[in-house]
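J.: Compute the structure for the input listed below.
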Amino acid sequence: MTWKQAVKDYQHYLKIERGLANNTIVNYCLDIEKLVAYIENRELHLSPITITEDYIKEFVYTTAKEVNPRSQARMISGLKSFFSYLVFEDYRKTNPLDLIEAPKLGRQLPDTLSETEIDTLIQAIDLSKPQGERNRAMLETLYGCGLRVTELIELKLSDLFFDEGFIKVTGKGNKQRFVPISGQTVKFIELYRTTIRNHQIVQKGFEDTLFLNRRGKQLTRAMVFTIIKRLAEKMELNKSISPHTFRHSFATHLLQNGADLRAIQQMLGHESITTTEVYMHVDRSHLKEVMEQFHPRK
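T.: Predicted coordinates for the structure are as follows:
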C-alpha cells in the first residue's frame, strides 16, 4: 500500500463513516503529508505498513523543535488516528504511536471581548460603503447566534425562520441545529437584504447564499478574518481576535448573565457538555456572588 492510497482511503473513511467536514479532513491529513515529506526527503523506503515506531519517534522529535507543544500534541493525535484506522482495516497489526506520549497541556482559555468592545467594534464599521451593511449584519450574527465562521458564510436564505425566531445552522459533520435569533440581529440582516443584497447580481449557484462578496459569490473564511482584523486595527484594540472570538464572547456573556450551560451547549452545537464547560473557567467573578447568595453559612 502506498502513502497516497492510504491517505485517500483514510479521507474517504473520515468523510463517509465519521461524517467530518472537509476543512476538518484537510487538517487531519496535514501531518500525514508532513510525515511523508520527511520520509521522502531522507530517501527512506517506508510504506504506511512497514514504518516502525523508531522512525515515527524520529519524525516527531525532529518536528517538535519547530512547533509549540499544542501543535506537537495535535500532530501526535492526528497520526495516531491515521494508524489506528490502518489497524482497524487490518493493514497493520499495531499502531506505532501507541507508546509515544503527547506533551501535557494546560487548559487554554478562549479569548473574549466585553460587551462594550463588541459594540465599539461594530460601530467602527463604515456604513457609507455597500459592504458596511453586510459586515454589520455578519458580526451581529456571529455574536448574536454564536456561529462558527464556516457556519456563517454557508448560511442560506432558506435557513432563516424569522417568524419562528430561529435560524437553521449546518455545523461540523453536516449536523444541523436550530439557533434562536434576536430581534436586533433580524433587523440588521433584513436591512442588509433589502438595501444591498436584493440589488446585487448573484452568480449562478449562490442564489440562496445569504452573505455575498462584491462578485455575487459566497464569502471566504479568510475574508471574514480580514474584515475583523481591520476593524480591530481601526479601533486600536490590543487583542488578537478572530471570528471565533465572537462565538466565545456569545457563550461567555450568556453564562455570566445566568444562562443554563446545557442550553449554551445546544446553541453552540457541542456534542459533549465538557467542551462547553471551558466557559465556566473564563470568568470567576460571579462565583463569590453565588456563594454569598446560596450557601447556608454566608
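
J.: going forward, measure contacts and count neighbours with C-alpha atoms only.
T.: Will do.

J.: contact partners of the host helix or strand of residue 229?
T.: Assigned by DSSP states H and E, residue 229 belongs to helix 221-234. Residues from elsewhere that reach helix 221-234 (Cα atoms under 8 Å, 6 or more residues apart in numbering): 121, 124-125, 135, 149-150, 153, 238-239, 241-243.

J.: 7 Å - rerun?
T.: The contact list for helix 221-234 (Cα atoms under 7 Å, 6 or more residues apart in numbering) reads 121, 124, 149-150, 242-243.

J.: What is the nearest of those residues to residue 10?
T.: Taking Cα to Cα as the measure, residue 150 is the one of the contacts of helix 221-234 closest to residue 10, at 23.2 Å.

J.: first vs last residue of stretch 60-79, how far apart are they?
T.: End-to-end distance for stretch 60-79: 10 Å, by Cα to Cα, to the nearest Å.

J.: Also this sequence, please, to line up against the first:
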Amino acid sequence: MKSWESHIKDYKTYLKIERGLSENSVNNYLYDVKRLLQYVEEKEINATPVTITEEQVQQFLYDTTTELIASSRARLISGLKSFFNFLMFENYREDSPLELIEVPKIGRKLPDTLSVEEIDAIISAVDLSTPEGERNRAIVETLYSCGLRVSELVNLKISDLFFEEGFIKVTGKGSKQRFVPIGSHTQKYINFYKDSIRNLLDIKKGHEDTLFLNRRGKGLTRAMIFTIIKRLAEKIELNKNISPHTFRHSFATHLLENGADLRSIQLMLGHESITTTEIYMHLDRKFLNDVVNKYHPRR
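T.: Model prediction:
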C-alpha cells in the first residue's frame, strides 16, 4: 500500500503537470495535506490517504481549525478536498472523507483602492537620490500602469519588453502568457532604470534577463516588493492597508470608472473567467450615482 509521501509526490506532479499551477500554488496545496499528515503522525493514527475515514478527518478539522478564521478554515478544507478528489480520480479511493464537510461561506474582502492622487503621492515619496529609488519608481509605475500580480512583476524579463509595439509579455498563473499594453510614461521610467542603473550592477549568472534586480545583481523576491510598498505608504502616512495587489486593483477600478469594458479589463488582468473580473471590481456609490445622473433618462 502506498505511503503518504508517495501519494503526496504523485499529487504534486498532478498539480504541476496536469493543472499547470505555479510553484506557489502547488506549495499551498501541499501544505494543507502535510498538516493532515502531521496530525496523523502526532496522534499515531493508523491511516493512509486511502484508508483515512470521514470521522478521522472531521476530528482533525475540529482539533486544528477551531481557532482559525473562516477564510483560513475554508482554504484548508478546499485544499484537502482537492487532494482526496485527486485520489478518487486516480481510483485509489471510491469516496472522499470530506464529501459531507461544507466549506465555510466567507465574504470576499477586496483590498483598498488608491486614488490617482494617492498613487502620485506614493511615487513622489520615492527617494530618487539612490539607485534603488529609480528602480522603485519604475516598479510602482509598472504595478499600477499594467495591473500586474507581484509574482508577474518579479519574473518580468527584459526580453518581455516590446516597447515599440507598446506591450509587455506577462507570464501569469499556470504559466499562461498574455500581452499587456504599457504607456510611454512607464516605458520612460523602465528605460531609465534599465539603461542608467541596472547596467551598472554586477549581474549574477541566471539573472541576466531579469528586469528588476537587487543591489547584489539578483532578482527581487515577492517579500521585497511588499516591503518597498509598505515603507512608501508609511512615508506619506497613508491610512490604508495596502500591498502590491492594491495597485492591480486600482488599475482595474480606475479603468472601469473611466469607461473601459469588463472584457478588456479581464484580458489585461489575465482572468480566465469574466465572473472573476466582475467580483474583483469595487465600485463606490459615488461612481454609481454619477453613472445614473449622467445616463438615466429620469436623472
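
J.: Neighbour-wise, which one of the contacts of helix 221-234 of the first structure leads?
T.: Counting neighbours by other Cα atoms under 10 Å, the top entry in these is residue 243, with 24 neighbours.

J.: Please verify my assumption that it contacts residue 149.
T.: Yes. Look at residue 243 of the first structure against residue 149 with Cα atoms under 7 Å: they come within range, at 6.0 Å.

J.: Now residue 26 of the second structure. Nearest residue, chain neighbours left out?
T.: residue 15 (6.3 Å; Cα to Cα, 6 or more residues apart in numbering).

J.: hang on, the earlier thing: have a look at how far, on average, the helix holding residue 229 of the first structure is from the second structure.
T.: Helix 221-234 of the first structure differs from its equivalent in the second structure by a mean of 1.1 Å after superposition (mean Cα distance after the TM-score superposition for the first structure).

J.: How far does that helix sit from its chain's centre?
T.: 16 Å (Cα atoms, centre = their mean, to the nearest Å).

J.: Report the aligned residue range of the second structure for it.
T.: The alignment of helix 221-234 of the first structure onto the second structure (TM-score structural alignment) spans residues 222-235.

J.: which parts of that stretch are buried?
T.: For stretch 222-235 of the second structure, a neighbour-count test (16 or more other Cα atoms under 10 Å) marks 222, 225, 228-230, 232-233 as buried.

J.: again with stretch 255-275 of the second structure
T.: Buried residues in stretch 255-275 of the second structure, counting neighbours by 16+ other Cα under 10 Å, are found at 256-257, 262, 265-271, 274.

J.: Kindly report the same for stretch 236-247 of the first structure.
T.: Under 16+ other Cα under 10 Å, the buried positions of stretch 236-247 of the first structure are 241-247.

J.: Spatially nearest residue to residue 134 of the first structure (excluding sequence neighbours)?
T.: Spatial nearest neighbour of residue 134 of the first structure, chain neighbours left out: residue 192 (5.6 Å); criterion: Cα to Cα, 6+ apart.

J.: hmm, back to that, farthest pair in the contacts of helix 221-234 of the first structure?
T.: 124 and 150 (23.5 Å).

J.: Could you count how many residues lie near the aligned partner of the residue nearest to residue 26 of the second structure in the first structure?
T.: Per TM-score structural alignment, the equivalent position to residue 15 of the second structure in the first structure is residue 14. Per other Cα under 10 Å, the neighbour tally for residue 14 of the first structure reads 20.

J.: Thought residue 20 was touching residue 14 of the first structure, still the case?
T.: Yes. Counting by Cα under 7 Å, residue 14 of the first structure touches residue 20, with 5.8 Å between them.

J.: Tell me which stretches of the first structure form strands.
T.: 160-161, 166-170, 176-180 (DSSP state E).

J.: what would these look like in TSV with mean neighbour count?
T.: Output for the strands of the first structure, formatted as TSV (neighbours: other Cα atoms under 10 Å):
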stretch	mean neighbour count
strand 160-161	18
strand 166-170	21
strand 176-180	16
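
J.: Tell me which of the ones you listed sits nearest to residue 208 of the first structure.
T.: Closest to residue 208 of the first structure of the strands of the first structure, according to Cα to Cα: strand 160-161, at 10.8 Å.

J.: what does that closest one contact?
T.: Contacts for strand 160-161 of the first structure (Cα under 7 Å, 6+ apart): 166-168.

J.: average gap between that strand and the second structure?
T.: Taken over the aligned residues, the distance from strand 160-161 of the first structure to the second structure averages 0.3 Å (mean Cα distance after the TM-score superposition for the first structure).

J.: Break down the stretch 51-200 of the second structure into its helices, ranges please.
T.: Remark: helices assigned in the stretch 51-200 of the second structure by DSSP state H, counting those that start in this stretch are 54-65, 70-89, 116-124, 131-146, 150-154, 184-196.

J.: Relative to residue 218 of the second structure, which of those is closest?
T.: helix 150-154 (10.7 Å).

J.: Point out the other helices and strands that the closest one packs with.
T.: Counting contacts by 3 or more Cα pairs under 7 Å, 6 or more residues apart in numbering; DSSP states H and E, helix 150-154 of the second structure packs against helix 222-235.

J.: between the helix it packs on and helix 116-124, how many degrees?
T.: For helix 222-235 of the second structure against helix 116-124, the angle by axes from the mean of the first three to the mean of the last three Cα atoms, to 10 degrees is 110 degrees.

J.: how far off helix 131-146 does helix 222-235 of the second structure point, in degrees?
T.: Going by the same axes, to 10 degrees, helix 222-235 of the second structure makes 90 degrees with helix 131-146.

J.: outside of stretch 139-151 of the second structure, which residues touch it?
T.: The contact list for stretch 139-151 of the second structure (Cα under 7 Å, 6+ apart) reads 123, 180-182, 186, 222, 244-245, 247-248, 251-252, 269.

J.: swap in stretch 263-270 of the first structure?
T.: Identification of contacts with stretch 263-270 of the first structure by Cα under 7 Å, 6+ apart yields 146, 177, 179, 251, 273, 276.

J.: who's in contact with the fifth one?
T.: By Cα under 7 Å, 6+ apart, residue 273 of the first structure lies in contact with 262, 265.
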